[in-house]
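Peer 1: need a 3D model of the following:
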Amino acid sequence: MVLFALQITAELENLTNLQPQGGCDDPEFTYLFKLKCQSCGEPTQKETALSLSESVPLPVGKGTTNLIQKCKFCGREGTVTMMPGRGQPLTEELSEAGKFAPLMVFECRGYEPADYVFGGGWKVQSLAGTTFDDVDLSEEEFTEYDEKGECPVMISKPSSTFVVLKN
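Peer 2: Next comes the predicted model:
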């Protein structure tokens, strides 16, 4: 079992607190990324979609997981379980420092996550306090005008990384 933390960053202009619409542990937020088989090393062809609201029983023992999937190349089965409670929003300070914010932790057995894909379902606040809901980052840029703060706001160059955590 290996724990992977999905960490994100982006350039934020007059914005702070970028996170999923319902917070970092939003059960309805969908994470899209490719997986790589730890046995044969082959990546999945399509992105895998995971959310906290969807779980399946483990085939052996008790408990649940968010994904059970067989590798199409070697036939090995693997699981990915989401572990909420460790995420935090991407703040203006982290963005300006070029640092990443942890978003979600995944316990992986047989797979490792790779190539996170930004989509919709984000929220962010302007420095003046205006909240922008259901922000779509699939085009890798969000621009708007903050009437309250009387300034343009922008999210650009979103990027992500998966970091191995020590148990």
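
Peer 1: hey, let's count contacts and neighbours off CA atoms from now on
Peer 2: Fine.

Peer 1: tell me, how many neighbours does Thr91 end up with?
Peer 2: 21 (other Cα atoms under 10 Å).

Peer 1: just the helices in this structure please.
Peer 2: 92-96 (DSSP state H).

Peer 1: any idea how far Tyr145 is from the residue lying closest to Lys99 once chain neighbours are set aside?
Peer 2: Nearest residue to Lys99 in three dimensions, chain neighbours excluded: Thr9, at 6.6 Å (Cα to Cα, 6 or more residues apart in numbering). Separation of Thr9 from Tyr145 (Cα to Cα, to the nearest Å) stands at 21 Å.

Peer 1: looking at the two, which is more packed in?
Peer 2: Taking other Cα under 10 Å, Thr9 and Tyr145 do not tie; Thr9 has more neighbours (24 against 12).

Peer 1: next up, for comparison:
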Amino acid sequence: MREITLQLKAMLENVTDLRPVGGHGSASRVQKCKLCALENSIEILSSTIKSYNSEDNEKFKTIVEFECRGLEPIDFQPQAGFAAKGVESGTVFSDINLQEKDWTDYDEKAQESVEIFEVRALTFLHAASQA
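Peer 2: Okay, here's the model as predicted:
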């Protein structure tokens, strides 16, 4: 078993608490090897999901960990499925798409633009490895 962490680095402007959103269930991938018939899997450890906050700007921060058995992610391409909230107003922005590595919107309550940009560095780091 191998635990792998996903770290995010970005710039947040007038927005904080950036996090992946999803259901309350377990998310995983199971794949059977065609040659040896072993089942390989990746499981998201839901208890490890953390928000990326405005204080984290331009710093790497672990936002989730995976338990990997026989499979190992080598890249991460952000898509839709993120949420954040306005720093001043607390306005929730759900359905943030980071596919272009940039996102902008307008916070009506705070009367200011909100941005996430320079989502240029997403990386997997290997944590503890066990047999």
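
Peer 1: and the TM-score between them?
Peer 2: The TM-score (TM-score structural alignment, normalised by the length of structure 2) is 0.81; 125 aligned residues with a Cα RMSD of 2.1 Å.

Peer 1: distance check, the corresponding residue of structure 1 for Glu115 of structure 2 against Pro102 of structure 1.
Peer 2: The equivalent of Glu115 of structure 2 in structure 1 is Met154 (alignment by TM-score structural alignment). Applying Cα to Cα, one obtains 21 Å for the distance of Met154 of structure 1 from Pro102 of structure 1.

Peer 1: what sits against Arg153 of structure 1?
Peer 2: Let me fix one detail, which is that residue 153 of structure 1 is Val and not Arg. 12-15, 126, 143-146 (Cα atoms under 8 Å, 6 or more residues apart in numbering).

Peer 1: in strands, which of those residues fall?
Peer 2: Among those, DSSP state E puts 12-13, 15, 126, 143-146 in strands.

Peer 1: tell me where structure 2 has strands.
Peer 2: Secondary structure of structure 2 (DSSP E): strands located at 2-13, 15-20, 28-32, 39-44, 61-69, 82-86, 92-96, 103-107, 112-129.

Peer 1: so where is the second one in structure 1?
Peer 2: Counting by TM-score structural alignment, strand 15-20 of structure 2 pairs with residues 15-20 of structure 1.

Peer 1: the matching stretch vs structure 2, average offset?
Peer 2: When structure 2 is overlaid, stretch 15-20 of structure 1 sits 0.8 Å from its aligned residues on average, using mean Cα distance after the TM-score superposition for structure 1.

Peer 1: Ser51 of structure 2: which of the strands of structure 2 is closest?
Peer 2: With Cα to Cα as the measure, strand 15-20 is the member of these nearest Ser51 of structure 2 (4.7 Å).

Peer 1: can you give me the distance of the closest residue to Leu18 of structure 1 other than its chain neighbours to Gln19 of structure 1?
Peer 2: Nearest residue to Leu18 of structure 1, sequence neighbours excluded (Cα to Cα, 6+ apart): Val124, at 4.5 Å. Per Cα to Cα, Val124 of structure 1 is found 7 Å from Gln19 of structure 1.

Peer 1: same thing with Thr81 of structure 1?
Peer 2: 20 Å.

Peer 1: who's more crowded, these two?
Peer 2: Gln19 (24 against 21).

Peer 1: is it true that that one touches Pro89?
Peer 2: Yes - Gln19 of structure 1 lies in contact with Pro89 (Cα atoms under 8 Å); the separation is 4.9 Å.

Peer 1: if anything else comes up later, I'll come back, but that's it for now.
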